[in-house]
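# need a 3D model of the sequence below.
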Amino acid sequence: MQILLSELERDALTEIVNIGVSRAAASLRRLIGAEVLLSVPSAEVISRQAAAAMIADREQEPLVAVRQDFAGPFSGRALLILPAANGASLVRAVLGDSVDDAEALALQDETLTETGNLVLNNCLGTMANMLRESLTLSLPDLDHGAPAALFASGMRPEEEVAGVVLFLYINFSIRNHDIRGYIAMLMDMPSLAMLQQLIASFISSVMDDTAGSP
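Here you go, the predicted structure:
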């Protein structure tokens, strides 16, 4: 079973996620007290192995990921993946200059987990709301490792080889920090098929609203 999103479906999904990360940016702005810009240029559906290889090709340094499971009409696991140095920059931007390096290091995992939770909650919550559904989210966890290990963390062996990844590149701009990262949503085929149906319904409703406008 193979599921391919049409160009229109990819564009709609990218726009939905961009609204979610914009809301995450607004929340971070209130937390940090400085301008925060987040953007997701594109969304694509690829295999888990291809997603891991793509990140491994781009990133040579260790990675850190905040992960949350989600359940509802479509279920899976969401990851916010950052190069370790970018994660440290994000933590420094959140904590500010009043915290010294030793304290920042001590608070790094906790701060990164909370910040990742904020970003993923906004993305998943916005997706659910705009698709007129609801999702239940787990508490966030933090993992370190290579891309393949991050995708497999906490999964049963039979889950590790199955499923696909909704893969999103994400750009952060916070104060003077330019931070790159990735959002990956790991789903099985039935969940992706349901998501595709919901996106198609969303597109139809938008088109109907547009057609009905004076």
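# from here on, just use CA atoms for contacts and neighbour counts.
Will do.
# for Leu173, which non-adjacent residue is closest in space?
Leu isn't right for residue 173; it's Ser. Excluding the flanking residues, the one nearest Ser173 by C-alpha to C-alpha, 6 or more residues apart in numbering is Leu37, at 5.0 Å.
# another for comparison:
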Amino acid sequence: MNVTAEELDALQELINIGVGRAASLLNEMVDSHIRLKIPVVKVLTAADAYKELTTRFHDQTLASVKLRFTGSFHGTASLIFPTDSASTLVAVLTGEDPSADLDAVKIGTLSEIGNIVINGVMGSLSNVLKRHVNYTLPVYLEDTLENLLLSAYESDSKILLAQASFTIERLEIIGDIILIFLVGTFDALIAAMNDEMGIIK
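Coordinates of the predicted model:
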């Protein structure tokens, strides 16, 4: 299914609602003011998403929080950071020295952030579209982009790629929210969005 410009705008609107809610929750957790902004939303195959993200992340190891979801839509949602951005984010949120060995703290903190952001986005999609979605517990991984993306999915899987910009008290931290829908389910998402939001093909 090809996605129209109007459908892409609607997807971006729904994702922005979700990250707005997530930012509000994160602001309640910490003293720092956090803004989450989604400047780019694209629909790509897994292979094309890999090519695009490789130019941003190169071959470095990435930090990823992954949740699987089932129900009206089936797939996986991931929040991906460069590991240095992840360490900086954890340091700002916890007040710990970013150079310290914070493995347990980092995993716990990033898993919670991923849980909040992904649930915010998926909650926005399911609430507006009136569809039920169940989630697994978040899983934290550090691996290459190839292993995080290409090894787990068919090359023609539809990827809803949302590039998230995190601003924390003048500190720019870049991450990507990657929503991965299994083939066939993505069409159900677009059909539900057209139905509930009155988008005319």
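# strands of the first structure, start to end?
Using DSSP state E, the strands found in the first structure span residues 36-39, 43-47, 63-71, 76-83, 136-137, 141-145, 164-174, 177-187.
# now the fourth one: which residue numbers in the second structure?
I take that to be strand 76-83 of the first structure. Counting by TM-score structural alignment, strand 76-83 of the first structure pairs with residues 75-82 of the second structure.
# which residue packs closest to the equivalent of Met29 of the second structure over in the first structure, ignoring adjacent ones?
Here Met29 of the second structure is matched to Leu31 in the first structure, going by TM-score structural alignment. Setting aside the residues directly before and after it, Leu31 of the first structure is nearest to Val94 in space (C-alpha to C-alpha, 6+ apart), at 7.3 Å.
# OK, contacts around the one you found?
Applying C-alpha atoms under 8 Å, 6 or more residues apart in numbering to Val94 of the first structure gives the contacts Leu28, Leu31, Ile32, Thr111.
# any chance of a markdown table for those residues, columns distance to Asp11 of the first structure?
Below are the contacts of Val94 of the first structure laid out as a markdown table (distance: C-alpha to C-alpha, whole Å):
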| residue | distance to Asp11 of the first structure |
| --- | --- |
| Leu28 | 25 |
| Leu31 | 30 |
| Ile32 | 30 |
| Thr111 | 32 |
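# for the residues you listed, which single residue is the most surrounded?
Leu28 (22 neighbours; other C-alpha atoms under 10 Å).
# mind checking how far the alignment partner in the second structure of Arg48 of the first structure is from Thr144 of the second structure?
With TM-score structural alignment as the criterion, the equivalent of Arg48 of the first structure in the second structure is Ala46. Ala46 of the second structure sits 15 Å away from Thr144 of the second structure, taking C-alpha to C-alpha, to the nearest Å as the criterion.
# equivalent analysis for Ser78 of the second structure, please.
14 Å.
# which of the two has more neighbours?
Ser78 (26 against 18).
# now do the contacts for that one.
Counting by C-alpha under 8 Å, 6+ apart, the residues that Ser78 of the second structure touches are Ser64, Val65, Lys66, Leu67, Gly114, Ile118, Ile177, Ile178, Leu179, Ile180.
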